[in-house]
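> please work out how this folds:
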Amino acid sequence: MALATDGLARRTGADLRDRLRRVRMNVLLALQTGIAAGLAWLIAHELIGHSAPFFAPIAAVITLAVSVGQRLRRAFELVFGVAIGIAVGDLLIYLIGTGPWQVGLVVTLAIVTAIFVGGGSALVTQAASSAVLVATLTPPTITGISYDRFVDALVGGLVGLGVMALLLPLNPLTVVGRAAGPALDVLGEGLTATAEALASRDTDRAEAALARLRAAEGDLRTLQEAIEAASETTALAPVRWRARGALNQYVDAAEHVARALRNSRVLVRRALTLLRDGEPLPAELVEAVEALGEAVGWLRRELADAVEPVAARERALRAASEAGVAYAAGVGFSGSVIVAQVRSTAVDLVRASGVNGSDANRLVRRAVGRHVPPSPRG
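Predicted coordinates:
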């Protein structure tokens, strides 16, 4: 009974900590959205003079509530979708009146119009919902069609973007660093665990490392979304323009980190085969894989510190050099594949450190070839 109570207490505490962490991560978004809704209503009501500008705060909330990184596009789709829905709704309801079949016709034509102009799902949805509101809550009166709703939507979308850019803009490096950490941790820890598995000839440990690396695709998607969000913020928020240089390092590194992750999965699969087949395993091959894990760890730290990843580059080249020593010492088929994958992953990490493709290949080729005897002539 006591053990069950202790387990429940631990799970409850962990759940509470997770909820608090999510609140801390999203509290700025909540503040942005609340401020934008209030400002949009204030501007539309007090400055423009609309008596019930409900479209303005709705538009502000929708603009900010979508995934960060899509707000500029979503604000355009929002305003354009509202314009289509209001135009179709106002015109048809003014001509044919209100009723169930009129509502259905208005929504159908609003969707068809949105699709015809090339809108995505967000624009189509917004056009349909705006048409519903026009047809049911605020149909046009006998005095004619009003443009107030479109103006309110425009005000809300612009206020949402303004709050994001000028008031409480997200720190782009914090957003990206928070997303890059898990992806780089999985890669570095997976390589380190593989080196330890090779050293101890532990297939179970190698299989666990492979499972972790296979599950990391979600972390890569999160990183890419974070980069898009940060790029949007640095484009719109003047106070974040200074972060562009450091952000570009993440942008340049992300593609090569993804390639390194996929090459590492091949490496670990071949390490499993080597262990099961009992092939020769030079100590330098273990050191090469371990050096790759160290390179990833240094890459994370140096990107977070916004400095050139020199240490990460050096560790990656050391991994290539050790792989060359292992190849010269003698390896089996799987060992030769691991050497090739170490080389490919080293190229990825050197490129992630800011070196262009031709130079990265030259540096890694030289590091490997330093220890590989030349092929005899025929």
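> when you work out contacts or count neighbours from here on, use the C-alpha atoms and nothing else.
Fine.
> quick one: the helices in the stretch 101-250 of the chain?
Assigned by DSSP state H, counting those that start in this stretch, the stretch 101-250 of the chain shows helices spanning 121-136, 148-166, 172-200, 203-214, 217-236, 244-277.
> would TSV of those with distance to Val307 be doable?
Output for these, formatted as TSV (distance: least, C-alpha to C-alpha, whole Å):
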stretch	distance to Val307
helix 121-136	39
helix 148-166	26
helix 172-200	13
helix 203-214	27
helix 217-236	18
helix 244-277	8
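> among the ones you listed, which is nearest Leu64?
helix 148-166 (6.0 Å; C-alpha to C-alpha).
> hang on, the earlier thing: mind putting the helices of the stretch 101-250 of the chain into CSV with mean neighbour count?
Output for the helices of the stretch 101-250 of the chain, formatted as CSV (neighbours: other C-alpha atoms under 10 Å):
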stretch, mean neighbour count
helix 121-136, 23
helix 148-166, 24
helix 172-200, 22
helix 203-214, 18
helix 217-236, 20
helix 244-277, 20
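> out of those, nearest to Ala110?
Among these, helix 121-136 comes nearest to Ala110, with 5.7 Å by C-alpha to C-alpha.
> picking that back up, nearest to Ala283, of the helices of the stretch 101-250 of the chain?
Once the helices of the stretch 101-250 of the chain are compared by C-alpha to C-alpha, helix 172-200 is nearest, at 7.7 Å.
> chain center to the closest one: distance?
Put simply, helix 172-200 sits 16 Å off its chain's centre (C-alpha atoms, centre = their mean, to the nearest Å).
> this one next, for a side-by-side:
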Amino acid sequence: MSVAARARTRLDLGARRLRVSAVPIVQCGLAAGLAWFVAADLVGHARPFFAPIAAVISLGVALGSRLRRTAELVLGVSLGVLIGDLLISWIGSGPWQIALVVALAVAVAVFADGGTVLVAQAGSSAVLVATLLPPGQSGGLDRWVDALIGGTIGLLVSALLPSHPLGPVRRQARRALDELAAVLFGVAEALRGRDEEAAAEALRRARRSQPLVDELRASVKSGREVTAVAPLRRPHRAEVARFAELAERTDYAFRNTRVLARRALTALQDDEPAIEALPDAVAQLATAVQKLTAQVGGGDREAARAPILDLVHDSPILGAAAGDLGVSEQVMIAQLRSIAIDLLQATGLSRPEAQRALRAEL
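Model (predicted):
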């Protein structure tokens, strides 16, 4: 790829990231400006820099647990200011005094089992008190109020100008399902080609998949928070709940796929024979995952149900008697059935409904 092509690709990726984060960026800027205005012009604080800082941290460009983060922010500022004001007024300001104040503030925050924001704010507030704002120039209570103003305005801005709760969830769901399909295709190709290294790579890839599931769960949690705080986004609650179920089923499907990949590798290492239709069944299941992925963007997930049921009902090996199969084949087929149940639940069926569907009772 030429230098110009690489530059265009980087620009395209940057522009895409900006489009995705447009609302959070506007939220941060608006909240910071409003926080300064309220603290400086309405409340009358001389240098209320904690207010815009608190507003930006309580929002963040990435969605997260805003209520908890805002509470930790205010508590962290209060803790750092308290320890800084008390100690610096007694021991003075200097390198070792700063080291002591920050260490004590962070230690107290850690002892209180505080989160990352609480610990960071306790330490940074202590630094500011000990250096830029020694006691007497600005009251500790003013700084605490500024943090409270900023955090509150951050929450209000997120409620009145909310991000779309489903956008990040859909992106993360597609990423996770794409990876699940890729792992299944990898297992199918390894079995078809009797390739141990390909099976090992599929297993490694499956084991690296957990962060994708964790990110999907985090985006669902953020979506729920947006629908709870923002009145304009409450109609999306039901869809976010459906994605919560999808995230749960995707997690289980990945776990079963790891077992499938591990057993495929073991079978190849031990040179166990494999039914010729087994790789095709695994690939067909991967294709069913792709069908589900295509419906994540707002389509009808029930449309992804038929390929899964076709595999289960039409594949000769999934209905084969256990006595006709080797040990590894039995394990892999059992995992395929389990993954099929997980995917059927991801399309909206309950577990009993999914089990009945596998038995062609629906």
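> could I get the TM-score for this pair?
Here the superposed chains carry a TM-score of 0.85, computed using TM-score structural alignment, normalised by the length of the second structure; 357 aligned residues with a C-alpha RMSD of 3.0 Å.
> about what we covered before: and the helices of the stretch 101-250 of the first structure: which comes nearest Ala9 of the first structure?
Short answer: helix 172-200, nearest of the helices of the stretch 101-250 of the first structure by C-alpha to C-alpha, at 27.0 Å.
> mean deviation of the closest one from the second structure?
On superposition with the second structure, the mean distance recorded for helix 172-200 of the first structure (mean C-alpha distance after the TM-score superposition for the first structure) is 2.4 Å.
> okay, the angle between that helix and helix 203-214?
Helix 172-200 of the first structure and helix 203-214 are oriented at 160 degrees to each other (axes from the mean of the first three to the mean of the last three C-alpha atoms, to 10 degrees).
> show me what helix 172-200 of the first structure is packed up against.
Packing partners of helix 172-200 of the first structure (3 or more C-alpha pairs under 8 Å, 6 or more residues apart in numbering; DSSP states H and E): helix 203-214, helix 217-236, helix 244-277, helix 283-304.
> can I get these in CSV including distance to Val117 of the first structure?
Formatted as CSV, those follow (distance: least, C-alpha to C-alpha, whole Å):
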stretch, distance to Val117 of the first structure
helix 203-214, 41
helix 217-236, 25
helix 244-277, 33
helix 283-304, 42
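> wait, which of those helices is closest to Leu109 of the first structure?
That would be helix 217-236 among those, by C-alpha to C-alpha, at 33.4 Å.
> what does the closest one correspond to over in the second structure?
Mapping helix 217-236 of the first structure onto the second structure (TM-score structural alignment) gives residues 210-229.
> can you give me the offset of the matching stretch from its chain's centre?
On C-alpha atoms, centre = their mean, the centre of stretch 210-229 of the second structure falls 5 Å from that of its chain.
> cool, and stretch 249-265 of the second structure?
Mean-position distance between stretch 249-265 of the second structure and its chain equals 20 Å (C-alpha atoms, centre = their mean).
> who's in contact with that stretch?
Residues outside stretch 249-265 of the second structure that contact it (C-alpha atoms under 8 Å, 6 or more residues apart in numbering) are 176-177, 180, 183-184, 187, 191, 196, 199-200, 202-203, 206-207, 209-210, 213, 328, 331-332, 335-336, 338-339, 342-343, 345-346.
> that one vs the first structure, average distance?
Stretch 249-265 of the second structure, aligned to the first structure and superposed, deviates on average by 2.5 Å (mean C-alpha distance after the TM-score superposition for the first structure).
> residues contacting stretch 28-39 of the second structure, please?
Here stretch 28-39 of the second structure makes contact (C-alpha under 8 Å, 6+ apart) with 45, 48-49, 51-53, 55-56, 59-61, 146, 149-150, 153-154, 157.
> go again using 7 Å as the cut-off
Residues outside stretch 28-39 of the second structure that contact it (C-alpha atoms under 7 Å, 6 or more residues apart in numbering): 45, 48, 51-52, 55-56, 59, 146, 149-150, 153-154, 157.
> okay, that stretch sits on what stretch of the first structure?
Against the first structure, stretch 28-39 of the second structure falls on residues 33-44 (TM-score structural alignment).
> report the buried residues of that stretch.
Within stretch 33-44 of the first structure, the residues that qualify as buried are 33-44, counting by 16 or more other C-alpha atoms under 10 Å.
> then stretch 10-27 of the second structure?
Buried-residue list, stretch 10-27 of the second structure, by 16+ other C-alpha under 10 Å: 21, 23-25, 27.
> nearest to Glu302 of the second structure among those residues?
Ser21 (30.7 Å).
> so what's the closest one up against?
Counting by C-alpha under 7 Å, 6+ apart, there are no residues that Ser21 of the second structure touches.
> and Arg192 of the second structure, by the same measure?
Here Arg192 of the second structure is in contact with Pro279 (C-alpha under 7 Å, 6+ apart).
> distance of it relative to Thr287 of the second structure?
16 Å (C-alpha to C-alpha, to the nearest Å).
> equivalent analysis for Leu11 of the second structure, please.
Leu11 of the second structure is 33 Å from Thr287 of the second structure, by C-alpha to C-alpha.
> go on, Leu73 of the second structure?
Distance, Leu73 of the second structure to Thr287 of the second structure, by C-alpha to C-alpha: 46 Å.
> and the two? Which one has more around it.
Per other C-alpha atoms under 10 Å, whichever of Leu73 of the second structure and Thr287 has more neighbours is Leu73, with 30 against 19.
> would you confirm that that one contacts Ala120?
No - if you go by C-alpha atoms under 7 Å, Leu73 of the second structure and Ala120 don't touch, sitting 8.7 Å apart.
> surely Gly69 of the first structure is within a strand?
No - counting by DSSP: H, G, I helix; E, B strand; the rest coil, Gly69 of the first structure falls outside a strand, being coil.
> how about it, what's its match in the second structure?
In the second structure, Gly69 of the first structure lands on Gly64 (TM-score structural alignment).
> residue contacts, that match?
Ser222.
> show the end-to-end separation of stretch 237-248 of the first structure, please.
Using C-alpha to C-alpha, the end-to-end distance of stretch 237-248 of the first structure comes to 16 Å.
> how about residues contacting it?
With C-alpha under 7 Å, 6+ apart, stretch 237-248 of the first structure has contacts from 165-166, 169, 173, 234, 306.
> got it, and stretch 156-171 of the first structure?
With contact meaning C-alpha under 7 Å, 6+ apart, stretch 156-171 of the first structure is reached by 32, 36, 40, 56-57, 59-60, 63-64, 75, 79, 233, 236-237.
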